[in-house]
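In: next input, structure requested:
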Amino acid sequence: MSFKQFLLAGAWIASTALYSELSAAEVSARAVPLSTEQARALDVRFGPIAASENLEVGTHARVIFTPDAQYVVAAPYAGMVQRVLVSVGQTVRAGQALAIFVSPQLYEASRALTEANSQARVAQQSLARDKALYDDGIIAASRWEATQARAAEAGAMARARRAELASAGITFTGPGGEAQLMASRGGIVAEVNAIPGMRVDSATPLFKIVDPAALELDMLVGRDVPVPSAGERVTVPQRGASGTVIGVAPSGDGTAGVRVRASLAKRGDLRAGESVGVTLTLRGTGSSGASRVRVPAAALAYVQGSPGVFVATDKGFRFQAVTVDSTDEASAVVRGNLPAGTRVAVSGIGALKGLLAGEQ
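Out: A predicted model of the protein is given here:
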């Protein structure tokens, strides 16, 4: 048996005998001496880490529309689409006519509005006349109050009829008073479900209009990527797009991942529906003040089930407990008391665990 094998065997025996009596906090409180000769014999090597203000990690995202980017123009009443005035892919502005729509209910609503406007106008005339009579003392206060009430009721009815037609998105134009179905917002026509002559029920979707610039990023972040926080930066370097994280929620599909949404301050040349590579810029210091750094996966060690790294000291090493944000085959992102310039063990981890237990 070589000297190196002898030391490793002794370290393993010591660790198995004493670890059951130690806590991670007790182990972290001790510094263990390690000479240059011991480190060489045990193949222990330390490497520096670079704690920085920001940590960049890569992942993938799907480009989707924001919740308010799409809206549907539906039939306000049961009726018939007489003509279709737009086609798929056409850009429309707010207030532009999409179709000519006819319906018995629509014309009944128009008649009711005309009647309400007429009654409101007569009520206003009566209000002006009775005001003059009341000021001259010719009519009693009770009649003046009744006239005011009738005028208020007539005005409210006219406003209600106007609101009904406005919510229907209908405008009457032309000498024949054609009823035109209007776009309430501008955008691109994504769907046309109307055919001239087609009879439809009330609330049947006829057109879908989208705002092509209202995009955001949807990311499913797994264990191999640290979970970002709201406000952290997201970029799509190859496409000239950037934004910030606006929300993090459980994925809801039974996996360990989380779903992350990011708004876009710069849209670049992104298009809805495509998948792109993104870079998350994570703050190097978390809310607890602990530095977030990347270390080789081999540097992670577990003492009493608690993760940590072995940090080089002037005369040896000590165990530093950390919180693991994510791991993959090559590296791990951790948070802990690891300032810039700290050197951690990247090989000989088993031997250091044994020496640490033996020292205790």
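
In: contacts and neighbour counts: CA atoms only from here.
Out: Will do.

In: now for the nearest residue to Arg292 once chain neighbours are set aside, how many residues are close by?
Out: Residue nearest to Arg292 in three dimensions, not counting chain neighbours: Arg335, with 4.3 Å by CA to CA, 6 or more residues apart in numbering. By other CA atoms under 10 Å, 22 other residues sit near Arg335.

In: next, the second sequence, to be compared with the first:
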Amino acid sequence: MKNRVSTKVIIIAAALLQSVACMNNVYAQAQIPLSQQEIEDLGIVFEPVVAVSDSDGERVSASIITAPDVNNTVSAWFDGQILSWEVAPGEAINEGTPVAIVSSESFIEAQQAYVDARIENHQARIALDRDQRLYDAGIIAAVRLEETRRQQQQADIAYRSRRQRLLNAGVSTADLEQLDTGSVTLGEYRVRSPLSGTVARRYVMAGDHISEGSPLLGVANTAEAWLFARVPSYLSSSLSAGQTLTLSESGESLRIQSVDRQVDTLTQSIGVYATFTESTDWLPGQQVSVRLPPAAQGMRVPDSSVVHNGHETTIYVRTENGVEARTLILQPAGRNYLAIQGLTASEQIVTRGTAVLKGIQLGLGGTE
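Out: Below is the predicted model:
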């Protein structure tokens, strides 16, 4: 019985030793004894291993866009014809700035509807005041007073809605007062910008006919500039709101606001939206490139440190007696590689001279 137990223990111990040996072999492939003088003679250069940072991720193309949740277009409230422009592309404007003068038959109808509604509302108020006095004197019933009050409320709603429509179209309160007195030009109105920013482009020319709701002007607000990028779907699991991106051209930082969770079937990519952490001079429509955060945490391996042999990737690590060749599983990380296991920040790797070391391994050269 004791012999059986001892045999079983020996088998388990042997299996554990073999497992440890196999794990060590994943990283330590060969030892290359070299003295310091030989390292210098061969021109081998080492650099300390450092952890990856946000600048080590993949680089993808992107576009500068306006905030997707903010209107950036000045539109026409009435159909008609553009008589003239009040602003030019590149000009800074504020909310309420007149941008164009439009001639419109529909606007005449809206002006007339406003005047009619104002008169009806005034008459309804007079009628309500009259019936209130008659009711207080006991001359009319309460039902008649309530009917008059209901009619006045309807007239007031109609008046306010027609007034607001003109205000939305860019008509000022001063213009409305002049309209009440009949001292304003009928059929012409100034389109006013509903937002502040810089005029990006005109969608129509002076003299063009426009329809109700058609875009007239594009306004860019660089303080609210966003970035949109299409990212390969295999990177989707490593991206989330709050992560930092880096603009390759300028080094500016951006923060991810949202990541699409549906893959585009044609491009096999997802959409990523990000905002600049500080004010920027980039304009909507400009094409840029952006650096994504690394897919995982680990150690940075420069491209010059990696030797490829089929599907295997080998690096050379400094040891007390020379150099150790390690075959690691590396992931692409921008211009470099990412080592999740098998490398620590306390080690040094070869960044120049890998071809010489590979030749020594293959028996093509030596240190003698």
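
In: just give the TM-score of the two.
Out: Once superposed, chain against chain, the TM-score is 0.63 (TM-score structural alignment, normalised by the length of structure 1); 306 aligned residues with a CA RMSD of 5.0 Å.

In: so which strand or helix has the residue nearest to Arg292 of structure 1?
Out: strand 331-336 (DSSP states H and E).

In: and Ala151 of structure 1, by the same measure?
Out: helix 141-168.

In: could you give me the buried positions within that helix?
Out: 144, 147-148, 150-151, 154-155, 157-158, 161-162, 164-165, 168 (16 or more other CA atoms under 10 Å).

In: quick one: contacts for the closest residue to Asn72 of structure 2 other than its chain neighbours?
Out: Nearest residue to Asn72 of structure 2, sequence neighbours excluded (CA to CA, 6+ apart): Val219, at 5.3 Å. Listed by CA atoms under 8 Å, 6 or more residues apart in numbering, the contact set of Val219 of structure 2 reads 72-74, 195-201.

In: report the contact partners of Thr204 of structure 1.
Out: 74-75.

In: check which helix or strand covers the most centrally placed residue in structure 1.
Out: Residue closest to the mean C-alpha point of structure 1, counted by CA atoms, centre = their mean, is Arg261 at 2.5 Å. Taking DSSP H and E as the criterion, Arg261 of structure 1 maps to strand 258-266.

In: mean deviation, that strand versus structure 2?
Out: Once fitted to structure 2, strand 258-266 of structure 1 is off its aligned match by 2.3 Å on average (mean CA distance after the TM-score superposition for structure 1).

In: quick one: neighbours of Val60 of structure 2, just the number.
Out: 17.

In: list the contacts of it.
Out: 229-231, 289-292.

In: packing partners for the strand holding Arg261 of structure 1?
Out: The helices and strands touching strand 258-266 of structure 1, judged by 3 or more CA pairs under 8 Å, 6 or more residues apart in numbering; DSSP states H and E, are strand 215-221, strand 241-250.

In: try it again with 10 Å
Out: Under the contact definition 3 or more CA pairs under 10 Å, 6 or more residues apart in numbering; DSSP states H and E, strand 258-266 of structure 1 sits against strand 54-65, strand 215-221, strand 233-236, strand 241-250.

In: what inclination does that strand have with respect to strand 54-65?
Out: 80 degrees (axes from the mean of the first three to the mean of the last three CA atoms, to 10 degrees).

In: helix or strand right after strand 258-266 of structure 1?
Out: Next along the chain after strand 258-266 of structure 1, with elements defined by DSSP H and E, is strand 275-283.

In: other SSEs contacting that next one?
Out: Using 3+ CA pairs under 10 Å, 6+ apart: strand 275-283 of structure 1 touches strand 54-65, strand 215-221, strand 233-236, strand 241-250, strand 291-296.

In: what residues of the fourth one count as buried?
Out: Taking 16+ other CA under 10 Å as the neighbour-count basis, strand 241-250 of structure 1 is seen to contain the buried residues 241-246, 248.

In: what do you get for stretch 95-114 of structure 1?
Out: 96-103, 106, 109-110, 112-113.

In: distance to Ser15 of structure 1 for the helices and strands packed on strand 275-283 of structure 1 - can I get that in CSV?
Out: Listed next are those as CSV, based on distance: least, CA to CA, whole Å:
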stretch, distance to Ser15 of structure 1
strand 54-65, 35
strand 215-221, 37
strand 233-236, 44
strand 241-250, 39
strand 291-296, 23
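
In: which residues are in contact with the residue nearest to the centre of structure 1?
Out: 61-62, 64, 66, 216-220, 230, 244-249 (CA atoms under 10 Å, 6 or more residues apart in numbering).

In: Arg121 of structure 1 too?
Out: Arg121 of structure 1 neighbours (CA under 10 Å, 6+ apart): 115, 127, 151, 154-155, 158.

In: any idea how far the closest residue to Leu106 of structure 1 other than its chain neighbours is from Tyr107 of structure 1?
Out: Computed as CA to CA, 6+ apart, the closest residue to Leu106 of structure 1 that is not its neighbour in sequence is Tyr77, at 6.8 Å. Note on Tyr77 of structure 1: its distance to Tyr107 of structure 1, by CA to CA, to the nearest Å, is 10 Å.

In: where does the residue nearest to Val306 of structure 2 when sequence neighbours are not counted fall, secondary structure wise?
Out: Closest residue in space to Val306 of structure 2, ignoring its immediate chain neighbours: Ile315 at 5.2 Å, by CA to CA, 6+ apart. Using DSSP H and E, the element containing Ile315 of structure 2 is strand 312-319.

In: tell me what angle the following helix or strand past that strand forms with strand 312-319.
Out: The first helix or strand that comes after strand 312-319 of structure 2 along the chain, using DSSP H and E, is strand 322-328. For strand 322-328 of structure 2 against strand 312-319, the angle by the same axes, to 10 degrees is 150 degrees.

In: outside of strand 322-328 of structure 2, which residues touch it?
Out: By CA under 10 Å, 6+ apart, the list of residues contacting strand 322-328 of structure 2 reads 24-36, 38-39, 306-309, 312-318, 338-343, 348-350, 354, 357-358, 361.

In: now it: how far from the chain's centre is it?
Out: 42 Å (CA atoms, centre = their mean, to the nearest Å).

In: tell me which residues of stretch 116-124 of structure 2 are tucked away?
Out: 117-118, 120-121, 124.

In: mean shift of that stretch relative to structure 1?
Out: Looks like 1.5 Å for stretch 116-124 of structure 2 (mean CA distance after the TM-score superposition for structure 1).

In: let's have the buried residues of strand 241-250 of structure 1 in a markdown table, adding distance to Phe317 of structure 1.
Out: Below are those laid out as a markdown table (distance: CA to CA, whole Å):
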| residue | distance to Phe317 of structure 1 |
| --- | --- |
| Ala241 | 45 |
| Ser242 | 42 |
| Gly243 | 42 |
| Thr244 | 40 |
| Val245 | 39 |
| Ile246 | 41 |
| Val248 | 38 |
